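> I need the structure of the sequence given here:
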Amino acid sequence: MKMILSFLCASAPFLVNAHDEKLEVIEVLAPKESLAIASANHTSAYLDERFTFSLNRTIADQLTNLSGVSLNGQGGQFQSYAIRGFSRGRIRTEIDGIPIITDRRAGNSASFIAPSLLNLGHVIKGPSSALYGSQAMGGVVSLSSEMSNQTQVAGSVQSNNQGVNFTFKHQKNDFTSALAYQHANNDLAPNDDVLNTQFERASGLVRYKTQHQGFTATYSWLPSYGKSIGKSNIKYPIEQISDYPEEIHSLTQVQLTGEENWVAKLYHHYQNWDSRTTRLERYDGLSQYQGHTLGGQWLQQVTVQGLESHWGIDWLSRKGVKITSDYLVADEFELSPLSNEMNAEEDNFAVYGKTHWQWGRVDFDLGLRYDWIRQQSEQSEDATDGRLNASFAAMLPLSETVGLGLDIGTGFRYPTLSERLFYGQTPRGLIVGNQALDPETSVGSQVSLNWHVSDEVSVYGAIYHYDLDNYIDRYETELGYLTYQNLNTAQISGFEAELRWYAGGRFEHIFSYQQQSGEDTHQQRLDDLHPRELSWTMLVHFDNWSFSNAYRHTFNTDDVGGSELERDAFIVWDMSVEHQLTEKQSVSVAINNLTDETYYGSLDEDAALQPERSVKLSTSIQF
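Predicted coordinates:
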């Protein structure tokens, strides 16, 4: 079993703790982690459970603590995120290796799962993520529900929205079970605006592992049910009210791990949710969505002429994707009913491989992937395409403490089913798909530096640049509806840096900075780019007490994309205190937005304000 774990994590990076000990990150249920080319290890960022100051509404709250990740879209329970300015269908989100594809125009996210059920997570940045195929052109958010052997009960209550969170988790030997319940009323903004953020959700997990002759079988089921989920929007409640009356998700998976360095898996994601939008004095509409994501994967480690190599087969299929829109449109004299239905399917087959070798002191990685995609619909002719992508990485140790990484990779993104085929009202307005859209392609490069200055200080930095062709842009027509078009070319460039300082064994400081630029063929700024941001996080440990302090300064933004608004600079200050009462129980107090700052979560023109200052009381008991 130890050999298999080493195989699955062959490319896993090493983290250094305050005592300069190297900790290997293991994700058993993410077999393609070993296929992430070396550059992903240069610039991967890992979620840190010690950051207890997060609002923890969805996993997006935790991801924004990582350099290179920012929020985009309107906010609330369906808050989406961007990696280095890549957003919407350009980044892949997966849970235990299962890709999450929800066909939401703002992008896919794992908001339907309580964050407390996701115990490990990391973000892969850089062009090497092309090995994951379409919808991973800008990176991968990989989340895992693996947990340690223990039984835990945790709960929290929060001021402002009267939020309640309860989690039960149990793992013993080969059996895991978990249940989470969340409920919250509408938040208030610092200016007393009511935010449409209410929701109620229950999610759970059952997993069982069994040993057979020569392999280990893992069976898992992750269900989720939500209702009365508010859709945050600046237009609420005067101009527009949007919500999701009901949302159902079910993720099932069977995985086989062999003793001869192979992994095979089958998975299924069923989703069924409704979206309701009332645009006062204009229309009242309901969209109903359902769909199945089916897939399989084979991963094999081989040795070719002494070189460690991996190859694999991917199968991803979208079946029964159906979006029904029924709405009433107001004219001068009456309400006119309009209806539309989208029925579509998609199949994606791929083969991919990676090989690693060393020449002198330099480590090299080369990856290739070929994808074949077909989309079918009753409303249009079949669309098919094939794409070959490559990734190359080199890691040069300049000294015992300094490593220099170089990454070059190509990527692509096939238009989503909704971008090509959807027609109907959404919280954004009337969306009309464009069947003539071409796939996006990219060539990305980055140079990264990792410098272990001393036992107390480490430095990380990365400069990156992407050239994109056929960039898919959403725009508003003269008739007032939204549709999509291909731009000839676009560019994204940026810089991110992080300094970690372990002071005296009790204090840890994390300083980070990021900035970015991007423009299209007409020198117009792209949507969803990061504003310039500087942050400082301090963690203090003393006997049975822990203290965290997070200070984030976002600079003013006066150069924005076509669907964005200029924003003033703002400062967000969060803090938390945790006390270990006994060996089994801890309590904590977290204060979010300590100074009651009025600010927006993103540059999106429809983004609502973020919540006012709030206090969260939490406790956790282990058995």
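> Please make it C-alpha for all contacts and neighbour counts, starting now.
Will do.
> Residue 608 - nearest residue in space that isn't next to it in sequence?
Nearest non-adjacent residue to residue 608, counting by C-alpha to C-alpha, 6 or more residues apart in numbering: residue 234, 4.3 Å away.
> what helix or strand is the one you found on?
Taking DSSP states H and E as the definition, residue 234 sits outside all helices and strands.
> roughly how far apart are it and residue 592?
Distance, residue 234 to residue 592, by C-alpha to C-alpha, to the nearest Å: 21 Å.
> Also residue 495?
Distance from residue 495 to residue 592, counting by C-alpha to C-alpha: 28 Å.
> cool, residue 449 as well?
Residue 449 is 33 Å from residue 592, by C-alpha to C-alpha.
> now swap in residue 487 and tell me
When distance is defined by C-alpha to C-alpha, residue 487 is 40 Å away from residue 592.
> Comparing these two, which residue is more hemmed in?
Between residue 487 and residue 592, residue 592 has the larger neighbour count (other C-alpha atoms under 10 Å), namely 21 against 17.
> Identify the residues contacting the residue positioned nearest the centre of the chain.
Centroid-nearest residue in the chain: residue 141, 4.2 Å away (criterion: C-alpha atoms, centre = their mean). By C-alpha atoms under 8 Å, 6 or more residues apart in numbering, the residues touching residue 141 are 91-94, 121-124.
> can you rerun that using 7 Å?
Neighbour list for residue 141: 92-94, 122-124 [criterion: C-alpha atoms under 7 Å, 6 or more residues apart in numbering].
> and those residues, which are buried?
Buried by 16 or more other C-alpha atoms under 10 Å: 92-94, 122-124, out of those.
> which stretches of this structure form helices?
2-8, 38-43, 59-63, 417-421 (DSSP state H).
> need those in a markdown table with mean neighbour count, can you?
Formatted as a markdown table, the helices of the chain follow (neighbours: other C-alpha atoms under 10 Å):
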| stretch | mean neighbour count |
| --- | --- |
| helix 2-8 | 16 |
| helix 38-43 | 26 |
| helix 59-63 | 23 |
| helix 417-421 | 22 |
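> One more sequence to fold, the one below, so I can look at both together:
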Amino acid sequence: MLYYRASNHPDIGGPPGYRRATRHLSMKDHLRPLTLITALFTATITSAEPALEEVRVVGQRNLLNQSLYLQGDQQSIRPDEQVSLNRTVGDIIERLPGVTLNGQGGLLQSYSVRGFSRWRIRTEVDGVPIITDRRAGNSASFVPPELLSNVTVARGPASSLYGSGALGGTVNLASIQPDGVEATLEGQSTDNAIAATLGYGDGEHFAGAVSVRRADRSEDARGRPLNSGYEQVGALLKSRIELDSYDLSLSWLPSYGKDIGKSNSEYPDRGVSDYPEDLHSVVSVQVQNADQWLARLYHHYQDWESRTERIGVRTNVTDYKSHTLGGMAYTATDILSGVGRSGVEWVGRRGVEISDQEFNADGEPVISSENIDGQEDNLAAFVDQQWQLGALSYGGGLRYDYIDQEDAGRSRSDNKLNGNLSASWAANDAWTVSASAGTGFRFPSLTELYFNGVTPRGETVGNPDLAPEENLGFQLGLDYQGNAVSASLHSYINDLDDYIERYRISDELRSYRNLDGAQIWGFEAQLDWQSHEQLRHSLSYQWQRGEDDDGRWLSDLNPPALRYLLEWQGQRYRVQSDLSYRQERDDFGEGEQALDSAVIWNGRLVRQFGSRWEGEIYANNLLDELYLGTADEDAAYQPGRTIGVRLRWFGG
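Presented below is the predicted three-dimensional model:
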């Protein structure tokens, strides 16, 4: 297998809205890729090659070290498994079915999971929620990929255990735990990017690492410049102490970046957008008592600046500071002889300050304003439980959230109770059928409510009357695990109320509004097979659609795409090929544009030199395709053909 299932995120659901989903799955044009997958599955199902290896990754949030989630709801990928540019978290997870890039380009590229993006995806670093007030949504691009061991994406209709901000799922970044000395040096063409990383640890109780990287502006396939340069340094310190039956863990991940370009179509003729400085500090302290209970405290400080220059007109500089602090405690439960947990969580935000300065074309200050000076508290209690009855696994969960938001004397509060149900039936040793249903929600962010200022897209005005988004989601899954073949087909539908849309009032003015109703539905299919002891294949297809009650397309949807991954593993060599075909899409949502079809081919060759050295040559966009990475109306083209080299040393 090229993908690895993981068990570190709660994402439980129940009975599917099958009738609504299958109405669209039966469309002839969209069945063709699925028919191809089925044909390949039929051709390889009888293969007698050795069984594919399945690796389970257990994260900190799974107290009982067991899976409470439906098969196929989660996938985990290591940074060294992706076959593309190694710039951001988005680059790493973009190859997983149901995940695409979103928004404008550059180092702070955001991502979409099953059509949910911006503040609708909860991003965590070692269990610490990353909450920011960028209009593009949350991003963890301040963490260099070299400091990550894996990234897990949890998809599904319900996210009750995570509360607000996890309407569409979660993305969890797990930091590295080196065993001995490890060093990496890499460089690439097009943007002259270089990166150096040095780490040391004992594999269990201590880890330390530092990563330094920089890049110049890149170029698209036409040779036009892209505002994608950056400088960044990140570090990591982790310690774990065992005291009788108690485990005490501490971690600190600081990061500093400067001159980070925001790549969009305005550059270089009409405008330049960048982040002159970007500072982050993520601290976590955790105590766990065997498999009985766990408590965690955390703090995320961020201080960054964005600059938007309209050539020959004006320049706006926005300063942003905030503290996210919180804690969680939960304990194992065995209600009615089941297994699960119950607990409480607090996520607080303090000192959320956003100020704006405007300068005229001569660089003279014109306007200075304080846009947000706010804070926020989210208190929650949750419980989830799962039971086993022969071949049937079933369970459910509840979570109650209360939130209080304030800004400059204005305040509002709200509360939500959400739940989910799930069932999974193992028909035999190979086939599993699963179904899930659940409710999700998202409170509006402080930015959506109160921000009034200038962004790279123009002036934005908040709407303090926004209602929380609500979602009723359903999913149906079919999974097969054979000797040399595995396959999955998952369909889903989300029925949304009060969906928050960013819309254009005029060319230079935007705001937010609630839509009465909206729906997002689609499916993902994947087939993995091993045709030879050294040769593995993976074929996947994704398709989705989303529209409001008036039939208008929603933004941030995943374009239909077919992907074929090939890996050959020799004694000292490993060859990987990543070939994808993105279909054209003429329909698009507010603030977007049509997408042309594109064929994107990435590849790499890795060679082992003894037991301590590993060399790699990789190529991105081998066909030098000119294509947009996202449907955003201001998106720039992606970088042209890029060749890179990477050298790793394992000191032991």
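> Please work out the TM-score for the two chains.
Superposed pair, TM-score by TM-score structural alignment, normalised by the length of the first structure: 0.94. Supporting alignment: 607 aligned residues with a C-alpha RMSD of 2.0 Å.
> if we can go back for a sec, could you count how many residues lie near the residue nearest to residue 608 of the first structure?
The number of residues packed near residue 234 of the first structure is 22, by other C-alpha under 10 Å.
> Alignment lookup: it to the second structure.
In the second structure, the residue paired with residue 234 of the first structure according to TM-score structural alignment is residue 265.
> Surely that match and residue 633 touch.
No - with contact defined as C-alpha atoms under 7 Å, residue 265 of the second structure does not reach residue 633; the gap is 8.4 Å.
> how about the strands in the stretch 201-350 of the first structure?
215-230, 240-258, 262-279, 283-304, 307-330, 335-359 (DSSP state E, counting those that start in this stretch).
> Could you save those strands as TSV and add columns showing mean neighbour count?
Shown next, in TSV, are those (neighbours: other C-alpha under 10 Å):
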stretch	mean neighbour count
strand 215-230	20
strand 240-258	20
strand 262-279	21
strand 283-304	19
strand 307-330	19
strand 335-359	17
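> Make a markdown table from those strands and add distance to residue 442 of the first structure to it.
Listed next are these as a markdown table, based on distance: least, C-alpha to C-alpha, whole Å:
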| stretch | distance to residue 442 of the first structure |
| --- | --- |
| strand 215-230 | 34 |
| strand 240-258 | 31 |
| strand 262-279 | 29 |
| strand 283-304 | 25 |
| strand 307-330 | 21 |
| strand 335-359 | 18 |
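> Nearest to residue 562 of the first structure, out of those?
When those are compared by C-alpha to C-alpha, strand 240-258 sits nearest residue 562 of the first structure, at 21.3 Å.
> just the angle between that closest one and strand 262-279, please?
Calculated by axes from the mean of the first three to the mean of the last three C-alpha atoms, to 10 degrees, strand 240-258 of the first structure forms an angle of 170 degrees with strand 262-279.
> Strand 240-258 of the first structure against the second structure, how far on average?
For strand 240-258 of the first structure, the mean deviation from the second structure after alignment is 0.6 Å (mean C-alpha distance after the TM-score superposition for the first structure).
> That strand relative to strand 215-230, how many degrees between them?
Here strand 240-258 of the first structure runs at an angle of 180 degrees relative to strand 215-230 (the same axes, to 10 degrees).
> what does strand 240-258 of the first structure contact?
Strand 240-258 of the first structure has contacts (C-alpha under 7 Å, 6+ apart) with 214-231, 263-280, 427.
> Please report how far the residue nearest to residue 12 of the first structure when sequence neighbours are not counted lies from residue 5 of the first structure.
In space, and not counting its chain neighbours, residue 12 of the first structure is closest to residue 25: 6.0 Å by C-alpha to C-alpha, 6+ apart. Using C-alpha to C-alpha, residue 25 of the first structure is found at 10 Å from residue 5 of the first structure.
> Equivalent analysis for residue 186 of the first structure, please.
Residue 186 of the first structure is 44 Å from residue 5 of the first structure, by C-alpha to C-alpha.
> Likewise for residue 313 of the first structure?
As for residue 313 of the first structure, its distance to residue 5 of the first structure is 20 Å (criterion: C-alpha to C-alpha).
> can you check residue 452 of the first structure too?
Going from residue 452 of the first structure to residue 5 of the first structure by C-alpha to C-alpha gives 27 Å.
> again, but for residue 58 of the first structure
Applying C-alpha to C-alpha, the value for residue 58 of the first structure to residue 5 of the first structure is 29 Å.
> do residue 525 of the first structure as well
In this view, residue 525 of the first structure and residue 5 of the first structure are 44 Å apart by C-alpha to C-alpha.
> got the residue ranges for the strands in the stretch 451-600 of the second structure?
Counting by DSSP E, counting those that start in this stretch, the strands of the stretch 451-600 of the second structure are 452-455, 458-461, 469-481, 485-506, 509-532, 535-548, 561-569, 573-582, 598-609.
> could those strands be laid out in a markdown table, adding distance to residue 129 of the second structure?
Supplementary listing: the strands of the stretch 451-600 of the second structure in a markdown table, determined by distance: least, C-alpha to C-alpha, whole Å:
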| stretch | distance to residue 129 of the second structure |
| --- | --- |
| strand 452-455 | 24 |
| strand 458-461 | 25 |
| strand 469-481 | 19 |
| strand 485-506 | 21 |
| strand 509-532 | 24 |
| strand 535-548 | 27 |
| strand 561-569 | 30 |
| strand 573-582 | 31 |
| strand 598-609 | 32 |
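> Indicate which one of those is closest to residue 328 of the second structure.
Checking these against residue 328 of the second structure by C-alpha to C-alpha gives strand 469-481 as the closest, at 24.0 Å.
> what's the closest of the buried ones among the contacts of residue 141 of the first structure to residue 177 of the first structure?
residue 94 (20.0 Å).
> And that closest one? What does it align with in the second structure?
By TM-score structural alignment, residue 94 of the first structure lines up with residue 124.
> which residue sits closest to its match, ignoring its sequence neighbours?
Sequence neighbours aside, residue 172 is the residue nearest to residue 124 of the second structure in space, at 4.7 Å (criterion: C-alpha to C-alpha, 6+ apart).
> Show me what the one you found aligns to in the first structure.
Using TM-score structural alignment as the criterion, residue 172 of the second structure maps onto residue 142 of the first structure.
> how close does its match sit to residue 31 of the first structure?
Separation of residue 142 of the first structure from residue 31 of the first structure (C-alpha to C-alpha): 11 Å.
> Now do the buried residues in stretch 86-101 of the first structure.
Across stretch 86-101 of the first structure, burial judged by 16+ other C-alpha under 10 Å covers 86-101.
> Quick check: the farthest pair among those?
Spatial extent of the buried residues of stretch 86-101 of the first structure (C-alpha to C-alpha) is set by the pair 86 and 96 at 22.2 Å.
> Tell me which stretches of the stretch 101-250 of the second structure form strands.
Using DSSP E, counting those that start in this stretch, the strands of the stretch 101-250 of the second structure run over 105-106, 110-113, 122-125, 128-129, 148-154, 170-175, 179-188, 194-202, 206-215, 218-219, 225-226, 230-243, 246-263.
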